[in-house]
Structures are given as C-alpha cells and as structure tokens.
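> no sequence on this one, just coordinates:
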C-alpha cells in the first residue's frame, strides 16, 4: 500500500495486492475496517470512498497522524482480506434483490463471448452473488463484482449516445446498473425499475459499497 497526500486534508490509499490477494478484496477489507474504526472513534474522516484499487479518506483533521495509523493497521487488514476471501465473506448488510427484465440487446454478444447460449447467460447472472465494490461514473452507479475473471467482457467499440435509466449492463469484470439515462459503452443485458439514486433519500444511493446484490428475473 502506498499513501498519497491529496490536498491539505485527504489521503489516497493505493492498494497493491500481496500474495495473490485480488485488489478488489484488499480495497474492500480496507473500506470495511476504516468504516468500523470510524464508527468506534479510532478514525476521524468525513468521507471514506473506495474505488477499483484505491480508497480515499477526506476531511482528515491531521493527515500525517492518520497516515501513521494506516501503516500500523496494514498488516492486520491484509490478513483480514485473505481470511475474508477464504471464507467467502465479502458483503455487508442485507442482500438487495434487483428484479431484472432480461431483454437487453447485447445478450447474444455476451453469450458469444462466454461460449454459451442466452439461457445460460441468464442462469449465470441470477446465480451469481454480486457485491457493490464501489460507485462511480454517475451518482449511484454501482460497480458489481462476483463474476469470474475469465468472463470479463470488452466494452462496445462505439458507446451508445443514450443508455436508458435502469439498464443492467456488463463490462470488464463488472456488472453495473445505470441510475439515470446517459451515454455508455457497456453491454446491455436487461433493465430494472429499481430506483438507484434519489437526492432526497438517506443515503441517496440505493446500492452503496459492500452491499450484497442478487439479480432475479422479473
């Protein structure tokens, strides 16, 4: 792990996986532990924001002191990441079931990439236990992990100018759900009516980091 200062009150943890621990598992272990330590008063941070291979801590009263603590916590967190992976514990809280109409235009392309038929794609997606690794791209857009690495998919060569709200899509190692209409280059496999982002809700994002997710045929 490398600790980088960001401005006057933030630190960026750049996670590098040791001994074959996937970066996503290491980032998730850091996120869970940092949230826990903040709740019990061991860490003062306004924001703890995970990404694909980093965790941002913002609103720190003393970044230098926090950096020293992070260095002391690192060995235990690496052990925790390894243990959680071994036990299959990667989720926080109650599972959210996302009802999906699997009628996306890119289902045949996904089936071709995976070397199966379309029903097998649907079976894989509904059997997979996903987890929200982080949110990004647009407010409330969840990056869902859980698919095997060998099923990673390329993005479209030319992004669509408009992807409808609620579109369920795949790209790289992730599944994702578009919380609002936007351009996008992911492969569309279905759609859901579940509201993913509401500025008046607390929290605004329906699927936050660590949330377990299961897709169910609507």
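Looks like it came in fine. Owing to the predicted nature of the structure, the values given are computational and were not obtained by experimental measurement.

> from here on, contacts and neighbour counts on C-alpha atoms
OK.

> where do the strands sit along this protein?
Using DSSP state E, the strands of the chain run over 2-6, 10-14, 47-50, 54-58, 96-100, 130-135, 142-145, 160-163, 167-171, 174-177, 182-184, 187-191, 212-217.

> tabulate those strands (CSV), appending mean neighbour count and distance to residue 26.
Formatted as CSV, the strands of the chain follow (neighbours: other Cα atoms under 10 Å; distance: least, Cα to Cα, whole Å):
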stretch, mean neighbour count, distance to residue 26
strand 2-6, 14, 13
strand 10-14, 21, 10
strand 47-50, 18, 11
strand 54-58, 22, 9
strand 96-100, 17, 23
strand 130-135, 25, 11
strand 142-145, 25, 13
strand 160-163, 14, 32
strand 167-171, 24, 21
strand 174-177, 24, 17
strand 182-184, 15, 28
strand 187-191, 24, 27
strand 212-217, 19, 17
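
> which one of those strands lies closest to residue 75?
Closest approach to residue 75 among the strands of the chain is made by strand 2-6 (13.3 Å; Cα to Cα).

> out of the strands of the chain, which comes closest to residue 109?
strand 187-191 (8.1 Å).

> okay, the angle between the closest one and strand 167-171?
Relative orientation of strand 187-191 versus strand 167-171 (axes from the mean of the first three to the mean of the last three Cα atoms, to 10 degrees): 150 degrees.

> structure two is appended below for comparative analysis:
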C-alpha cells in the first residue's frame, strides 16, 4: 500500500520542500509525494526548482505536480493523500494545516511561527526545519502512528468556529473603542521620546505622512460613520 503525502501551498522561497524532497523519497520507496502546489495563485518562483529536483532524481512517476487548485477542489485534492506535509521555513497561523486536519489528515510540519499553537499534539507531528533529516524522522514517526488515526473522528473535532472568532473580534473592537483618541501633538511627543535622532526622524516622517494624507484625502470626501449606542 502506498502512503501519499499532500502538499498544498504556493511555491515560494519560504517553503523548504525542495530541500527535503530527495531525503524523503530515498528513505521510503513506497512513499508518494503528491505536490499540490500553487493554490494561492500562479506557479510561484520555486516551480522550476521543483521540476529540476524531480528530473534530476528520476522521480517523475512518484511526484505529481499540479498547477493552481481552485478552492472548490481543495478538499478532493487533500483527501487523496494519507498525510499532509508542511515544510515552511517561516509561517504565521498556517490555515493550510487546519484545512488538512478538517479533511482528516495527519499533519507533519516544521516547528516555526505559530504552527505549534494551531493543532493539538495528537493531530500534528512537529520537527525543527534544520537539518532536513529532522523532517524525515518526523515523517517516519507519522507513518508509525498513521494506522491509529481515524480520519472521520479527526474531521468531526470542533477546534474552531466562526462564533468563537466573532466573540474574540468583538472583544478587540471593544478595547479599541475604549482607547483615548490622541491628538497629533500627543502622538508626536510619544515619537520624540524614541531617541535623540530616531525620535526626530520619526516625527518628520509622521508629519509628512499626515500632510500627504490630508492633501490626498480631504475631510469632505470621507463618509462619516453614524453614532451607534450599544446595549450590553
């Protein structure tokens, strides 16, 4: 039985797939890497490099390259694999691994950015991005626990909801509304305290920015928001 890894991401310089591709496929001969790339528009600057790696190591029959994947087909592409590989060298929240988990896939990812905070430990196997054999060992660990993974159970787990996101966003907006509206002079005084030279430079930049803003966007052209009284 072949074990397939799915990889959906834009092929850019922050993704370390080209660095671990050869290591992974040499260690596990029965491991097919399905490269589902370019979901965020275009092929990306790493497309040529990935093609070169595939040609150099004669991996044409084991590495499948796709172009941009429409959002409507993301699920069908993900469920074609058994695990999801995220080899990012830098990352923020990484919604890609969240999408993979919602499709019932076990995730193997580099331990970068906020990735460790996105999924619980039983849904993701993390590894340091350097050296490359860290990811190889992480994939080996994921393969060993793959038989115990129930995709349907993983899919049904409620980790995030729009209701929870809306409540958190409301808290942020409430805090912003309680902040005092400082005048330009008050803001300049705060920038001035940043340093003997840096403070003066920041003040000059802010003054120029303010003048350009008032020149390009007069008050008469700004639609004023109506006052709304909130009842809690």
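Here it is on my side, so go on. Keep in mind that what you see is a predicted model, and the values were worked out from it rather than measured.

> TM value for the aligned chains?
Here the TM-score for the pair of chains, by TM-score structural alignment, normalised by the length of the first structure, is 0.23; 91 aligned residues with a Cα RMSD of 6.1 Å.

> got the strands of the first structure as CSV, with distance to residue 37 of the first structure columns?
Below are these laid out as CSV (distance: least, Cα to Cα, whole Å):
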stretch, distance to residue 37 of the first structure
strand 2-6, 18
strand 10-14, 16
strand 47-50, 11
strand 54-58, 13
strand 96-100, 25
strand 130-135, 19
strand 142-145, 24
strand 160-163, 39
strand 167-171, 33
strand 174-177, 28
strand 182-184, 36
strand 187-191, 37
strand 212-217, 21
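
> quick one, which of the ones you listed gets closest to residue 121 of the first structure.
Taking Cα to Cα, strand 187-191 is the member of the strands of the first structure nearest to residue 121 of the first structure, at 9.2 Å.

> before we move on, back to that, so which of the strands of the first structure comes closest to residue 24 of the first structure?
Ranking the strands of the first structure by proximity to residue 24 of the first structure (Cα to Cα) places strand 130-135 first, at 7.0 Å.

> what packs against the lengthiest helix in the second structure?
Assignment by DSSP state H gives helix 198-216 as the longest helix of the second structure. Judged by 3 or more Cα pairs under 8 Å, 6 or more residues apart in numbering; DSSP states H and E, helix 198-216 of the second structure is in contact with helix 184-192.

> and the helix it packs on, what does it pack against?
Judged by 3+ Cα pairs under 8 Å, 6+ apart, the packing partners of helix 184-192 of the second structure are helix 198-216.

> next, the angle from the helix it packs on to helix 184-192.
For helix 198-216 of the second structure against helix 184-192, the angle by the same axes, to 10 degrees is 150 degrees.

> and helix 198-216 of the second structure, what's buried?
With burial defined by 16 or more other Cα atoms under 10 Å, the residues of helix 198-216 of the second structure counted as buried are 199-200, 202-203, 206.

> sorry, back to before: out of the strands of the first structure, which is closest to residue 68 of the first structure?
Here strand 2-6 is closest among those (Cα to Cα), at 9.9 Å.

> ranges for the helices of the second structure?
Under DSSP H, the second structure gives helices at 17-27, 47-56, 74-78, 95-102, 115-118, 133-145, 151-156, 162-178, 184-192, 198-216.

> and the ones you listed as JSON lines, adding distance to residue 124 of the second structure?
Shown next, in JSON lines, are the helices of the second structure (distance: least, Cα to Cα, whole Å):
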{"stretch": "helix 17-27", "distance to residue 124 of the second structure": "18"}
{"stretch": "helix 47-56", "distance to residue 124 of the second structure": "25"}
{"stretch": "helix 74-78", "distance to residue 124 of the second structure": "15"}
{"stretch": "helix 95-102", "distance to residue 124 of the second structure": "9"}
{"stretch": "helix 115-118", "distance to residue 124 of the second structure": "9"}
{"stretch": "helix 133-145", "distance to residue 124 of the second structure": "8"}
{"stretch": "helix 151-156", "distance to residue 124 of the second structure": "11"}
{"stretch": "helix 162-178", "distance to residue 124 of the second structure": "22"}
{"stretch": "helix 184-192", "distance to residue 124 of the second structure": "43"}
{"stretch": "helix 198-216", "distance to residue 124 of the second structure": "44"}
